[in-house]
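**Q** Kindly generate the corresponding structure for this input.
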Amino acid sequence: MEQIVQQIEAYKQEIAAFQPKNAEELEQYRIRFLGTKGLVKSLFGEMKNVPNEQKKEFGQVLNAFKVLAESRYEAFQQLKDEAAGATGQLDLTLPGEPHRLGTRHPISLVRNKAIRIFERLGFTIAEGPEIENDWHNFTALNLAENHPARDMQDTFYVHNNPDWLLRTHTSSVQVRAMEEGKLPIRIICPGRVYRNETISARAHCFFHQIEGLYIAENVSFADLKQTLYYFVQEFFGENFKVRFRPSFFPFTEPSAEMDISCLICGGEGCNVCKHTGWVEILGCGMVHPQVLENCGIDSGKYTGFAFGMGIERLTMLKYQIKDLRLFSENDARFLKQFQGTV
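**A** Take a look at the predicted model:
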């Protein structure tokens, strides 16, 4: 054992005097002392020849030697890193890194398609702020302060008295367009909206809408129905059924909800259609006379219709997606399935 300890002391002096000039000398040092056949591993192999009463003392010596050899190597690691960096900068023959082409988000694909369909009917795009005041989001739309319908549109308030909030629908954009008084009005309002809802496969605290508004003289419910029939046939094709159900919205009268047979289960029943075979895709109706008056439009001369639909709902039906949460999880495995368009 004494002979081995003397060898270790000689190796320690060699390590202390080691001053590499380049990465090649540093690599030779690593192989000599720290490699699989290096001195450190060889010396640890001598442990079996040491008497049991001396193993503890010898083990401490070996561990100290190993730490010294490793720390000396790490002290000059910068030489190796600089050499690798310099090589990478000078080697101009290496092929360049390819640029990965992304794809459009499915929400964007569906929104753009819906916009193109309505543009063929003469609708133009109108946009507005996502942070709204109470008047444009609720009161002007015949939703008084204590109206029970506000409970269905519980949202996130950013300021009280006066109330400023994250808009619950893009109907606020319609109010702003009506207040301008430039008639007739034929607009669609795409955008993101917010509601305080429990996140699930069918609901989220934010989502996207497209709402439409047409105000002119002699506009009827028949105009509304034909507009929506045209849209769903252009968007989904013709292999489905359509139905209108009477409903209630404070800002339209009469009001209806439009359903189509579920394209995911073929009408058999699934979690998306709540096992009914039908999926509601939009709400609609004739603009309430009080809403027209609130916005300075003569309800005795002008009539109009409005509708609103969730883009996520359309996307789920078109691509047969069963969980709405996938749209906002940013999972590349999900997103790369959708083909981008220029």
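
**Q** make it CA atoms for all contacts and neighbour counts henceforth
**A** Noted.

**Q** show me where the stretch 101-250 of the chain has strands.
**A** Applying DSSP state E, counting those that start in this stretch to the stretch 101-250 of the chain gives strands spanning 124-125, 131-133, 157-159, 164-166, 185-194, 206-216, 242-249.

**Q** which residues of the stretch 201-342 of the chain fall in helices?
**A** Under the criterion DSSP state H, counting those that start in this stretch, helices of the stretch 201-342 of the chain are mapped to 221-236, 289-294, 311-319, 332-335.

**Q** want to try JSON lines for those helices, with distance to residue 93 and mean neighbour count as columns?
**A** Formatted as JSON lines, the helices of the stretch 201-342 of the chain follow (distance: least, CA to CA, whole Å; neighbours: other CA atoms under 10 Å):
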{"stretch": "helix 221-236", "distance to residue 93": "50", "mean neighbour count": "14"}
{"stretch": "helix 289-294", "distance to residue 93": "69", "mean neighbour count": "19"}
{"stretch": "helix 311-319", "distance to residue 93": "44", "mean neighbour count": "20"}
{"stretch": "helix 332-335", "distance to residue 93": "32", "mean neighbour count": "12"}
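
**Q** and the ones you listed as JSON lines, adding distance to residue 170?
**A** As requested, the helices of the stretch 201-342 of the chain are exported to JSON lines (distance: least, CA to CA, whole Å):
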{"stretch": "helix 221-236", "distance to residue 170": "18"}
{"stretch": "helix 289-294", "distance to residue 170": "15"}
{"stretch": "helix 311-319", "distance to residue 170": "12"}
{"stretch": "helix 332-335", "distance to residue 170": "26"}
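
**Q** Now show me the structure for the sequence below, then we'll compare the two:
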Amino acid sequence: MSRELSHEIDELIQVFKAEVEQVQSQQQHRELKEKYFSRRRGICTLLMQRLRDVPPQKKAEAGRLINHFKQTVTQNLDQVSARLKTGREKTVDWTLPPVYRPIGAPHLIERTRTELEDIFIQMGYEVAEGPEMESEYNNFTALNIPAHHPARDEQDTFFIQGREDTVLRTHTSPVQIRYMKSKRPPFKAIFPGKVFRKDEPDATHTPVFHQIEGLLVDCGVNFSHLRGILETFIRAFFGSEIVTRFRPGYFPFTEPSAEIDISCFLCFGRDPECRICKGTGWLEILGSGMVHPKVLENCGIDPEVFSGFAFGMGVDRIAMLRHGVPDLRMFFENDLRFLRQFG
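**A** Next up is the predicted model:
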């Protein structure tokens, strides 16, 4: 038995040495190692299993022959592994300059939205989102927008074909409706997201843009609370030297309503040729007001007990004003020269 095993192992060693000389890659090395040391079908594994059938008086000699074979295979595989590692290291020229791989950055609109959200989160506001495809009721009726209002016309709103009374939301206010129906006051939240309107693309309009709206409902909320929150936000985002101006406005879902302007942060009204404010010294940035009692009623909130305020702004417009971007379409043209300015 020992003589036959010795002859068999000699032949296996010759075959192995021929195979190991052909190894030129780590993959080939792994495959050869698997062939000899696989736990189920490896050649060395099968040889060790045959020891069970060797007579007791010959097991010691057979074990010595098998161990000699295993050591030979292991040593040769280790030498090949070291050779492959050395060869791989030699292919690297450490004197060459590093390869520059440019790393992307968040889009300017996304960065602006995140910064706006962070300011309100620090003031304790929750961030809530909702579907972009909305019911006509949530988008218009629940917000006290009358049936004859021009916003409900097909010339201004995207209606979904085959889905009766379903639109692409024209503002993120429907998320406020969903939020108020699912919560009980007091609460405060902001509602960021994409909105859709049938606008022809030009320097200040696109059919898809981004908004952030805010809402606070509690007992005894009044307009001075709204003003305090918005002035805190404006100074946090634009700078402490900014002056605000509240002008009377009209929105169906708030009463009273106000539009907010800020002093031009570039010229402060001193440059009649200013590219940001066009010489007026003021920039319109958002709309706001006290939540209309009918809107609260539509959401199951008693307006005799609770009151609240709401506000909304265009993220794209805020980014345009802050960074002096002259044309809204530049955000969406994927021009790397433009995007890299803000990377």
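
**Q** hang on, the earlier thing: and residue 259 of the first structure, which of the helices of the stretch 201-342 of the first structure is closest to it?
**A** If you check each of the helices of the stretch 201-342 of the first structure against residue 259 of the first structure by CA to CA, helix 221-236 wins as the nearest, at 10.3 Å.

**Q** Quick one: list the elements packing against the closest one.
**A** helix 106-120, strand 278-287, strand 303-310 (3 or more CA pairs under 8 Å, 6 or more residues apart in numbering; DSSP states H and E).

**Q** one more time with 6 Å, if that's ok
**A** Judged by 3 or more CA pairs under 6 Å, 6 or more residues apart in numbering; DSSP states H and E, helix 221-236 of the first structure is in contact with no other helix or strand.

**Q** Which stretch of the second structure lines up against that helix?
**A** The aligned range for helix 221-236 of the first structure in the second structure is 223-238, by TM-score structural alignment.

**Q** For the top helix by length along the first structure, list every residue counted as buried.
**A** Ranked by residue count under DSSP state H, the longest helix found in the first structure is helix 55-75. Neighbour counts over helix 55-75 of the first structure (16 or more other CA atoms under 10 Å) mark 58, 62, 65-66, 69, 72-73 as buried.

**Q** Residue 299 of the second structure: neighbour count?
**A** 19 (other CA atoms under 10 Å).

**Q** How about the contacts made by it?
**A** By CA atoms under 6 Å, 6 or more residues apart in numbering, the residues touching residue 299 of the second structure are 180-181.

**Q** What does it correspond to in the first structure?
**A** In the first structure, residue 299 of the second structure lines up with residue 295, judged by TM-score structural alignment.

**Q** now do residue 252 of the second structure
**A** For residue 252 of the second structure, the aligned position in the first structure is occupied by residue 250, per TM-score structural alignment.

**Q** and if you look at residue 201 of the second structure?
**A** Residue correspondence, TM-score structural alignment: residue 201 of the second structure in this structure matches residue 199 in the first structure.

**Q** Roughly how far does that match sit from residue 284 of the first structure?
**A** The gap separating residue 199 of the first structure from residue 284 of the first structure is 25 Å, by CA to CA, to the nearest Å.

**Q** before we move on, back to that, the helices of the stretch 201-342 of the first structure: which one's closest to residue 150 of the first structure?
**A** helix 289-294 (16.0 Å).

**Q** check the fit of that closest one onto the second structure and give the mean distance.
**A** Following superposition, helix 289-294 of the first structure is found to deviate from the second structure by 0.4 Å on average (mean CA distance after the TM-score superposition for the first structure).

**Q** So what touches that helix?
**A** So helix 289-294 of the first structure is contacted by 140-141, 299 (CA under 6 Å, 6+ apart).

**Q** out of these, which is most surrounded?
**A** Going by other CA under 10 Å, residue 141 tops those with 24 neighbours.

**Q** residue contacts, the equivalent of that residue over in the second structure?
**A** Matched by TM-score structural alignment, residue 141 of the first structure corresponds to residue 143 in the second structure. Taking CA under 6 Å, 6+ apart as the contact definition, residue 143 of the second structure lies against 253, 295.

**Q** Could you check how far residue 143 of the second structure is from residue 255 of the second structure?
**A** 12 Å.
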